[in-house]
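>>> Sequence first, predicted coordinates after that:
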Amino acid sequence: MLLSEKRGSCEFQSEPSADLTQKKPHGQREDCTVDPSLSGLDEDVMTDSWRQHRKHVFVLSEAGKPIYSRFGSEEALSSTMGVMMALVSFIQAGGNMIKSIFSDERTIVFLQKGPLVIVSVSANRQSEQQLRSELLHVYHQIVSLLTQACINRIFEHSKNYDLRRLLFGSEKVLDSLLDAVDSEPSFILSAVQCLPLASSSRDALSRILQKAITPNLVFSILISNNLLVSIVQEKMVVEDARLKPTDLHLLFNLIRASSALQSGEKWTPVCLPLFNHDCYFYAYVSYLDPPQCRVCLVLLSTDREDFYALAECKKKIEEAVMSQNALQCVANCQLYSVDNIGVAKLRHFLYKPSDVSDHHRQLSQFTCPEMEMPYRSQEERIHLLDLYRNMQRRIHSASQPMKLIYHSTDRETVLTWVTSRFELYACFSPLVTKRSAIREVTRLLRWLKKEEDRLFICSLPKYSTTPQTDSSSLSLS
């Protein structure tokens, strides 16, 4: 293992091991490997195809050492990253900080977090704020693998340290994250999407999780196809250290991108940076329905020696779901279609409620239907999400915020509506008038209210353990 958590501190120990076993009870990190075809690492940086990517992301250290590039190898781009760092240093020498550069065709955004500099070069129409939010996700994903305390300590000891040594094998996790940022609406709304499920079925699964507990277990999470099924938490988790959507996004991405976590029972340290950026949780990851691998169980503990205790919890959960046939509802569940809603000419929508009770507000959620024609292809899907991003940029503009936008083109009509109760992006077929769109959205809102218990987790179930330490340790502070 590379790092160890000691209630608020990190210890630099040794290089990570590439050796993988079925069980790693002492917190050894699983190698994060993904199909190499998903990576742009070997792409020639001198070609036109490399230049024509819609977005590039670079990570480098304050000393100008390359750490990561979304497309092309860091070695081939070392001179480019050197120029970036020289520009950052030049501006800093004048007592300022470079934030962004704009041209007719590109937007370049800089984010400096401690000893790391992260840069986005984008050819699309996203705002500086949106691009900076994406860079923050990249930074947080790196922190989730190493912890912020360790990153700072390493560069305090050696400013020229090559961080790629510690991130070796994890580049594909960052690749997967950036793919998801472009192709998943959860990053647009900074919210988590739940699997649409009857509240009785979700409650039954939550009760099973609540009964399978052990000291130091903090969160029990069920995931299906990257959608949240259920989450329960320890009662003693402090209120100012709630689990944020970004933490779940990073956790989901790590599981999705790491092939080593997709079989058997795996044990890996993971930092949830918005919960506590300096320490690890220890994650027990296992699928409840092999070989289909549709329902993933994640148990997060504060104790690095908890593997076997959590394996016992998983065994209890497995026995309960089998005896109650509780996974059948998940297996049969799919995203809903706009055809089932009864709203004329509606093609797609994103909906995020905001007038919710305190326990609901602990975890921001959204819902959307399955993308259907004409948005089935990846290209058309990205087109629609870009349209949503553009609407979000306009309606949340710092200089001229708005409450409602009606946007019509020859391809589609989008109505964006933000109130104190919700944030809604509704896409209709072209030629729909503003009055008609508002009338149909009113119908949509009634349907969403009716289906609220199925589409959202309206309360976060809790359980109580008998901790081996005082309750403050559960905050990882």
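Structure's in. What do you need?
>>> drop to CA atoms for contacts and neighbour counts, all remaining ones
OK.
>>> residues contacting the most centrally placed residue in the chain?
Nearest to the geometric centre of the chain sits His249, at 1.8 Å (C-alpha atoms, centre = their mean). His249 makes contacts with Val192, as judged by C-alpha atoms under 8 Å, 6 or more residues apart in numbering.
>>> Presented hereafter is structure B, for comparison with structure A:
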Amino acid sequence: RAMVFVLSEAGKPIYSRYGNEEALSSTMGVMMALVSFIQSGDNAIRSIYSDDRKLVFVQQGPLVLVSVSRTLQSEQQLRQELLYVYYQILSMLTQVSITRIFERKKNYDLRRLLAGSEKILDRLLNLVESDPGFLLGAVRCLPLPASQRDALGALLQKAITPNLVFSILVAQSQLVTAVQERAVIEECRLEPTDLHLLLNLIGASSAFQAGEIWTPICLPRFNPDGYFYAYISYLDAECTVCLVLLSTDKESFYAVSDCKKRVEEAMRTQGSLQVLSGGLQSPSYSVGQVGVPGYPGELPPAAPVHQRQLSSSPSPELEGPYCSEEEQQRLFDLYHYLHSRIHSTSRPLRLIYHVAEKETLLAWVTSKFELYTCFSPLVTKAGAINVLTKLLRWIKKEEDRLFIRYPPKYSTTPNPGKGTKGGRPDGAENGFFAGL
């Protein structure tokens, strides 16, 4: 997989995906020397290509992020991967805090504030390279009958308190529903990137399974300079169903905790917890359910994206020859290749029929969906398109179960703004690192 480095403009190591930062400090020093040399000519270094690898550079304020890769990922995809790392760091510290720190002391060692965060960043990079939601810019949704999803959304709509901005229900690491304050939706929607970062933060730490957690969290695509105050609590003993409530008021822990109690009680009364924790609900769907045999795996389309709709995506179970981790990664590398061809900045495409050594793949992008499919190696182009037509017909029939099409809304008083302003530069409130 790709090597990833994060360092400051002064060349101070902050993070490395593999190996110790101190041991790699000389390597990071060479990278920073390249950045500085190019900057001296009023230019910015973007990438370096050699025979078997590529280096991609991203500078965000006082931080420099570098990826060294031999994979099929394009420069654009590697740049997006580095931005995810940057956003995850912002989710813990905020942009304004990092800028203020390095304005005061250019050679500051940011690892003091990020101590214990390596596990979070490691897990994020693994997800970016293996979870189709990151590739599609969409959030994985738990397949659920529309009536059940609507009922759960209604519960969250009723369990509110002033300054509560987002109520998010997650099960089996997949999104069940997300309810937003009405005034916030008019201003800005909840981005899939922010949900990815939030869910990764929760999944990377066992500390969130200990009980009720109240911690500042930044959603960088929503507002990179401010904290929300997140109430995080699992609702079942197996720690598969998690409720996340985001408030702009750091003093509202007890009011938000009361909202959780109301949600939990109503869900137990309805029997929803048993369904979401896996007793009655499959985490995904199989190819056989679609009724179009002949292809071993596929990435389903992202839902149409617009201002009042979450970009969401279900994901099927991988079958056939893709049971091992090695084969799954090989297939996903092929999807990365197709994605880079489809979204090429110089020559974007709408349809690709690609015959590989062990399988045939087809990628198709329209204004309404983005679809990547994998077939057995002998399928013809006409046969693949015929299967896709049936698949899209099935998805249309099941879309209310597979997608979150329109997130529910509620209103509280007073109306919240775009997160809290002026994040703390010392990171002292991020107490969840202690349990990583």
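Nice, thanks for sending it over. Just so it is clear, the model here is predicted, and its values are computed rather than measured.
>>> Need the TM-score between these chains.
Overlay of the two chains. TM-score (TM-score structural alignment, normalised by the length of structure 2): 0.94; 418 aligned residues with a C-alpha RMSD of 1.3 Å.
>>> coming back round to it: part of a helix, is the residue nearest to the centre of structure 1?
Yes: checked against DSSP: H, G, I helix; E, B strand; the rest coil, His249 of structure 1 lies within a helix.
>>> which position in structure 2 aligns with it?
In structure 2, the residue matched to His249 of structure 1 (TM-score structural alignment) is His196.
>>> ditto for Ala260 of structure 1
Applying TM-score structural alignment, one finds that Ala260 of structure 1 aligns to Ala207 in structure 2.
>>> What's the separation between that match and Tyr227 of structure 2?
From Ala207 of structure 2 across to Tyr227 of structure 2, the span is 20 Å (C-alpha to C-alpha, to the nearest Å).
>>> Those two: which has the busier surroundings?
Neighbours per residue, other C-alpha atoms under 10 Å: of Ala207 of structure 2 and Tyr227, the larger number sits with Tyr227, 30 against 17.
>>> Now do the contacts for the more buried one.
Per C-alpha under 8 Å, 6+ apart, neighbours of Tyr227 of structure 2: 94, 216-219, 248, 419-423.
>>> Kindly report the same for Glu21 of structure 2.
Glu21 of structure 2 touches 13-15, counting by C-alpha under 8 Å, 6+ apart.
>>> JSON lines for those, including neighbour count, distance to Phe37 of structure 2 and secondary structure?
Output for the contacts of Glu21 of structure 2, formatted as JSON lines (neighbours: other C-alpha atoms under 10 Å; distance: C-alpha to C-alpha, whole Å; DSSP: H, G, I helix; E, B strand; the rest coil):
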{"residue": "Pro13", "neighbour count": "25", "distance to Phe37 of structure 2": "19", "secondary structure": "strand"}
{"residue": "Ile14", "neighbour count": "23", "distance to Phe37 of structure 2": "21", "secondary structure": "strand"}
{"residue": "Tyr15", "neighbour count": "25", "distance to Phe37 of structure 2": "22", "secondary structure": "strand"}
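>>> Which of those residues are retained in structure 1?
Retained in structure 1: 13-15, out of the contacts of Glu21 of structure 2 (criterion both residues aligned by TM-score structural alignment, their matches' C-alpha atoms under 8 Å).
>>> and stretch 149-157 of structure 1, how far from structure 2 on average?
Aligned to structure 2 and superposed, stretch 149-157 of structure 1 gives a mean residue distance of 0.2 Å (mean C-alpha distance after the TM-score superposition for structure 1).
>>> does His336 of structure 2 sit in a helix or strand, and which one?
Taking DSSP states H and E as the criterion, His336 of structure 2 maps to helix 325-342.
>>> Sort out which residues of that helix are buried, please.
Of all the residues in helix 325-342 of structure 2, those buried under the rule 16 or more other C-alpha atoms under 10 Å are 328, 331-342.
>>> Check stretch 124-134 of structure 2 too.
124-125, 127-134.
>>> can you check stretch 437-445 of structure 1 too?
By neighbour count on 16+ other C-alpha under 10 Å, the buried set for stretch 437-445 of structure 1 is 437-438, 440-441, 444.
>>> For it, which outside residues touch it?
Residues from elsewhere that reach stretch 437-445 of structure 1 (C-alpha under 8 Å, 6+ apart): 341, 343-344, 415, 426, 428.
>>> Also stretch 252-269 of structure 2?
Counting by C-alpha under 8 Å, 6+ apart, residues outside stretch 252-269 of structure 2 touching it are 152, 155-156, 159-161, 164, 214, 231, 235, 243, 245, 247, 273.
>>> Out of the residues you listed, list just those in strands.
164, 214, 231, 243, 245, 247 (DSSP state E).
>>> Return the residue of structure 1 aligned against the fourth one.
Spelled out, that is Leu243 of structure 2. Alignment note (TM-score structural alignment): Leu243 of structure 2 maps to Leu297 of structure 1.
>>> what do you get for the first one?
Under the alignment (TM-score structural alignment), Leu164 of structure 2 pairs with Leu217 in structure 1.
>>> so who does its match touch?
Neighbour list for Leu217 of structure 1: 234, 299-302, 465 [criterion: C-alpha under 8 Å, 6+ apart].
>>> ok, these in structure 2: which stay?
The contacts of Leu217 of structure 1 retained in structure 2, by both residues aligned by TM-score structural alignment, their matches' C-alpha under 8 Å: 234, 299-302, 465.
>>> in the stretch 51-200 of structure 1, which spans are strands?
Remark: strands assigned in the stretch 51-200 of structure 1 by DSSP state E, counting those that start in this stretch are 55-61, 66-69, 100-102, 107-113, 116-122, 192-193.
>>> now those in a markdown table, with distance to Phe366 of structure 1?
Shown next, in a markdown table, are those (distance: least, C-alpha to C-alpha, whole Å):
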| stretch | distance to Phe366 of structure 1 |
| --- | --- |
| strand 55-61 | 26 |
| strand 66-69 | 31 |
| strand 100-102 | 30 |
| strand 107-113 | 28 |
| strand 116-122 | 27 |
| strand 192-193 | 5 |
